[in-house]
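S.K.: sharing a sequence plus its predicted fold:
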Amino acid sequence: MNVQKINSLNGKVAVVTGAASGIGKATAMALAERGAKVVIADVAEDAGEATAQEINDKIGSHVAIFQKTNVTKYKEYIALFQRTEKEFGGVDIVHLNAGTAKGGYISALQDLDDEQDEFAMNVNTMGVIKGTKVAILHLAKRGGGVILTTASTAGFDPDFNLAAYCASKHAVIGWTRSMDFLPQIANIRINAICPGGVATNFGNALLDDMCNLPLFGSAGGASLIPMTNIDTVVKAALKCIEDESLHGQTVLALPGDVIRIQPRPDLIAENGSPELTELYMKVVGENIDYYKSVLQKSLEKYDNSTKTEAEI
């Protein structure tokens, strides 16, 4: 899969969550190298500010800013996108990358703790859902754009030790694949990258947890786990962003620099109901104008509410 050349994103503005380190930082740097302005969103203030400065120093101009953002809160997403519009004039690319595995290890057997059990789902899943909804409003004002979510190969594979994390990433894939008609409604594409294990702080923390399992660590299990190079993940991200033929797709980023689209199951067709598939597509297709009217009402309500808050 070829990625377009440097400067392919001149004039574009990107928001990247979880961008103070790891995949988010690497993607933000790649976007800036291709000519985009980038907004680094993260809860880690020092690391986020340092990342923005590192990008500006490398590019040699003011192309990056940092905005502290808790992705579980609509209010902070709204502040993030409004700051982006104020600084750079609009938003074209959104990478909803922030994620966590905190509180999710062997979760089915752990203490009954509301905060712990909800944390990963709130960050990984609700962070994507809320981020998508706010992004749609801002991208629609711009005339369209692209949203990228970070899922995982754990969004396809079960793992007893990481059951809560797997559930959160399954949900991200389901949400992303359900956005089929966004291009017709608002000229917005949404895709998901699904990396295997990556040697970032995040990935290493998961490995550390696994190495605490009896027998696994002592048997050298960590050395048997194939890791995906972060450059491969960035290539997959750029492919999703720059390839306008991709929407509602899940793109795997695997060891050995393998990037491929994971086919979507068509269970209705497999169950021998082509008539139902045809009817569904017809009904949804004929409702595009209705969806557009719903979006327009949401835009008007959003604009009115944000203007009122700005006046207070």
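M.R.: Okay, I see it.
S.K.: rest of the way, CA atoms for contacts and neighbours
M.R.: Fine.
S.K.: residues near V284, how many?
M.R.: 13 (other CA atoms under 10 Å).
S.K.: which element is it on?
M.R.: Secondary structure from DSSP states H and E places V284 in helix 274-286.
S.K.: next structured bit after whatever helix or strand K75 lives in?
M.R.: Secondary structure assignment for K75, by DSSP H and E: helix 74-88. Note on helix 74-88: by DSSP H and E, the next helix or strand toward the C-terminus is strand 93-96.
S.K.: now stretch 243-254: buried residues?
M.R.: For stretch 243-254, the neighbour count (16 or more other CA atoms under 10 Å) marks L246, H247, G248, Q249, T250, V251, L252, A253, L254 as buried.
S.K.: for A47, see how far away the last one is.
M.R.: As defined by CA to CA, to the nearest Å, L254 lies at a distance of 27 Å from A47.
S.K.: let's bring in a second model and compare:
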Amino acid sequence: MERLTNLSRSISGRVAIITGAASGMGRATARLFADEGARVVVADLGQQRVDAVVDEILAVHGADSALGVVTDVSDARQLEHLVARTVEWGGRLDIVVNNAGISVINSPFQDAEEFESSWAQTLDVNLTAHARLVRLALPHLIESGGGRIVNIASTEALVSTAGLGAYAATKAGVIGLTQSLAVELGRHGITVNAICPGPIATPMTAAIDEESKATYARRRVPLRRYGDPEEVAHMTLNLCLPASSFVNGAHIPVDGGMSIRHT
């Protein structure tokens, strides 16, 4: 059928690395990208967890639709291996989704030993790993001719919760890194954007009891519920479409309106 528009909304045939892809938003993103025809590299900790997501994708989309690479994103050598293995398998690299992250809940700011430990670990996983992976992937993204980078930040970069100093600082850093890279890499046709999820039903929020979640959603979220990981995944997909080629340096809340609510 003849179309009236020119820009493609397909990522079919693209090769994408998704970190933290064994659960939550990362798993939802890997599944969605595979549904849309991309070849997906599932990167996360734990062989069994990685294999479970890869097997889900292979069962629906067939051989060579997904590859699992066990990766600790805080380890620079493992990130090097991730990129090398991806290109060896896929022959190219078009999309990087920096989704892996940790949150050390209620780390006491006054406790020097606890602060130093949680700060260093959170910085390594939530921010330094993003920069490292982009740097390692960059030659391949340039070769792709329209590479896409999506960094998963958080609404904690926009509004604050006590006890999450390290997490909030790294997520604000993700937005700053995103903006800087968007300016620097734009000349290569690469777009760099960030998503700021709000309260999402993931393993990171699983420890919160359901009553507390419901109360929070009623009080703080205009849509009066927690989000589903797939709702974040669809925004990630949108930013990776060829049709989104003029969206660059943005940070987009996916939070049901939480971050704009005043009362």
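M.R.: Cool, got the structure. Fair warning: this is a prediction, and the values are worked out from it, not measured in the lab.
S.K.: hang on, the earlier thing: which of the buried residues of stretch 243-254 of structure 1 fall in strands?
M.R.: Judged by DSSP state E, the subset of the buried residues of stretch 243-254 of structure 1 located in strands is T250, V251, L252, A253, L254.
S.K.: nearest to D209 of structure 1 among those residues?
M.R.: L254 (21.5 Å; CA to CA).
S.K.: what does the closest one correspond to in structure 2?
M.R.: When structure 2 is aligned by TM-score structural alignment, L254 of structure 1 is paired with D255.
S.K.: try N204 of structure 1
M.R.: Under the alignment (TM-score structural alignment), N204 of structure 1 maps onto A206.
S.K.: what does T176 of structure 1 give?
M.R.: With TM-score structural alignment as the criterion, the equivalent of T176 of structure 1 in structure 2 is T178.
S.K.: swap in E87 of structure 1?
M.R.: Checking TM-score structural alignment: E87 of structure 1 goes with W89.
S.K.: and its match, how far from V83 of structure 2?
M.R.: From W89 of structure 2 to V83 of structure 2 the distance is 10 Å (CA to CA).
S.K.: which residues of the stretch 101-250 of structure 2 fall in strands?
M.R.: For the stretch 101-250 of structure 2, strands defined by DSSP state E, counting those that start in this stretch occupy the ranges 148-152, 191-197.
S.K.: superposed on structure 1, what's the mean shift for the first one?
M.R.: Between strand 148-152 of structure 2 and the corresponding residues of structure 1, superposition yields a mean separation of 0.5 Å, by mean CA distance after the TM-score superposition for structure 1.
S.K.: same question, the last one
M.R.: Here strand 191-197 of structure 2, set against structure 1 after superposition, deviates by a mean of 0.7 Å using mean CA distance after the TM-score superposition for structure 1.
S.K.: that strand maps to which residues in structure 1?
M.R.: Aligned by TM-score structural alignment, strand 191-197 of structure 2 corresponds to residues 189-195 of structure 1.
S.K.: what's in contact with the matching stretch?
M.R.: Here stretch 189-195 of structure 1 makes contact (CA atoms under 8 Å, 6 or more residues apart in numbering) with 145-153, 155, 173, 176-177, 179, 182-183, 228, 233, 236-237, 240, 244, 246-254.
S.K.: try it again with 7 Å
M.R.: For stretch 189-195 of structure 1, contacts defined as CA atoms under 7 Å, 6 or more residues apart in numbering pick out 145-153, 173, 176, 179, 182-183, 233, 236-237, 240, 247-254.
S.K.: off-centre distance for it?
M.R.: Centre-to-centre, stretch 189-195 of structure 1 and its host chain are 7 Å apart (CA atoms, centre = their mean, to the nearest Å).
S.K.: cool, stretch 125-145 of structure 2 as well?
M.R.: Mean-position distance between stretch 125-145 of structure 2 and its chain equals 13 Å (CA atoms, centre = their mean).
S.K.: same question for stretch 88-101 of structure 2.
M.R.: Distance, centroid of stretch 88-101 of structure 2 to centroid of chain: 11 Å (CA atoms, centre = their mean).
S.K.: so stretch 62-74 of structure 2 corresponds to what in structure 1?
M.R.: Counting by TM-score structural alignment, stretch 62-74 of structure 2 corresponds to residues 60-72.
S.K.: hmm, back to that, can you pull the contacts of the closest residue to the match of L254 of structure 1 other than its chain neighbours?
M.R.: With CA to CA, 6 or more residues apart in numbering as the criterion, D255 of structure 2 has its nearest non-adjacent residue at 4.1 Å, and that residue is G198. Residues in contact with G198 of structure 2 (CA under 7 Å, 6+ apart) are S154, T155, V254, D255.
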